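Participant: have a look; sequence and predicted model below, questions after that.
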Amino acid sequence: MAHALRHAPQDYGLVLDEGGWVDIDLFLEGLRKHSKNFENVTIHDLEKVIEGSDKRRFEIKWVSTCFLILLIFHAVFLPFRSSNI
C-alpha cells in the first residue's frame, strides 16, 4: 500500500489530493490492475492490514459519498509557509 500511495501512485493510476487522500475505489482498482496478487483485494482486506499494523501509517475515512485512504505522514510534503508559524 505504501508503494501505491507514497512511492509510485502514478504506476497505479492514482492522483492524490493536496492532503494526500485518494478515493478508495480508485485505490483498489489501481492495486488490482497493478498486480495479480491484488486482483481480489477488498476494502475489508485493507481494513485488516491497517488494524493489524502497529505503525498506524494508513487511515480510511468516510467523506460525503465515498471512502478515502491516506498514507499518514508520508503521502504529501506541503510547502513551508511563514504564515503557518
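Facilitator: Yep, that arrived.

Participant: from now on I want contacts and neighbour counts done on CA atoms only, so please keep to that.
Facilitator: OK.

Participant: how close does the closest residue to residue 23 other than its chain neighbours get to residue 36?
Facilitator: Nearest residue to residue 23, sequence neighbours excluded (C-alpha to C-alpha, 6 or more residues apart in numbering): residue 68, at 4.5 Å. Going from residue 68 to residue 36 by C-alpha to C-alpha, to the nearest Å gives 23 Å.

Participant: comparing the two, which residue is more hemmed in?
Facilitator: Neighbours were tallied for residue 68 and for residue 36 using other C-alpha atoms under 10 Å; the higher tally belongs to residue 68 (18 against 10).

Participant: so which strand or helix has that one?
Facilitator: Using DSSP states H and E, residue 68 sits within strand 66-71.

Participant: mind jotting down where the helices sit in the protein?
Facilitator: 2, 24-34, 43-52 (DSSP state H).

Participant: try this one side by side with the last:
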Amino acid sequence: MNLVELSKTVSHALRHAPEKYDLNLDDEGWVETNLLLKSLGEKNPEWQSLRVEDLQHMVNQSEKKRHELEGEYIRAIYGHSVDGKFRKDNQKP
C-alpha cells in the first residue's frame, strides 16, 4: 500500500473536499472512520480492503502528523480549506 498516496487522498477528503467523498465533518473536523473507509473504497478499487489499522499505520508513519485518530473517528489536524473554522482543542469521546 502506498501510504503517501493514501495520506494525500485522506487529506483531500478531510481538509479540502469532504463533499466529494460524501462526508460530513463535525464542528471539530471529525468523521467516522468507517464512513471514510467506505468512501475511499468506492473511489479507488485498491482501497476496498482498507481497515482502520491501515489508517492508524498511515498516521503513525507520517512525519508531518496531518491526521489524528481517536476511537472510531479521524480528522485532519490543520490545513483546511473548507468553509468554517474547526475547533481543535477537544478530543473525540
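Facilitator: Happy to help now that I have it. Since this is a predicted model, take the numbers as computed values, not measurements.

Participant: quick one: map the residue nearest to residue 23 of structure 1 onto structure 2.
Facilitator: Residue 68 of structure 1 maps onto residue 73 in structure 2, with residues paired by TM-score structural alignment.

Participant: again, but for residue 42 of structure 1
Facilitator: Here residue 42 of structure 1 is matched to residue 51 in structure 2, going by TM-score structural alignment.

Participant: give the contact list for its match.
Facilitator: Shown in contact with residue 51 of structure 2 (C-alpha atoms under 8 Å, 6 or more residues apart in numbering): residue 37.

Participant: now for the aligned residue in structure 2 for residue 7 of structure 1, how many residues are close by?
Facilitator: When structure 2 is aligned by TM-score structural alignment, residue 7 of structure 1 is paired with residue 16. Neighbour count of residue 16 of structure 2, defined by other C-alpha under 10 Å: 16.

Participant: touching, residue 16 of structure 2 and residue 80? I think so.
Facilitator: Yes - look at residue 16 of structure 2 against residue 80 with C-alpha atoms under 8 Å: they come within range, at 5.9 Å.

Participant: nearest to residue 63 of structure 1, of the helices of structure 1?
Facilitator: helix 24-34 (10.8 Å; C-alpha to C-alpha).

Participant: ok, the closest residue in space to residue 56 of structure 1 that isn't next to it in sequence to residue 31 of structure 1 distance?
Facilitator: For residue 56 of structure 1, ignoring the flanking residues on the chain, the nearest one in space by C-alpha to C-alpha, 6+ apart is residue 50 at 6.8 Å. Here the criterion is C-alpha to C-alpha. By it, residue 50 of structure 1 lies 16 Å from residue 31 of structure 1.
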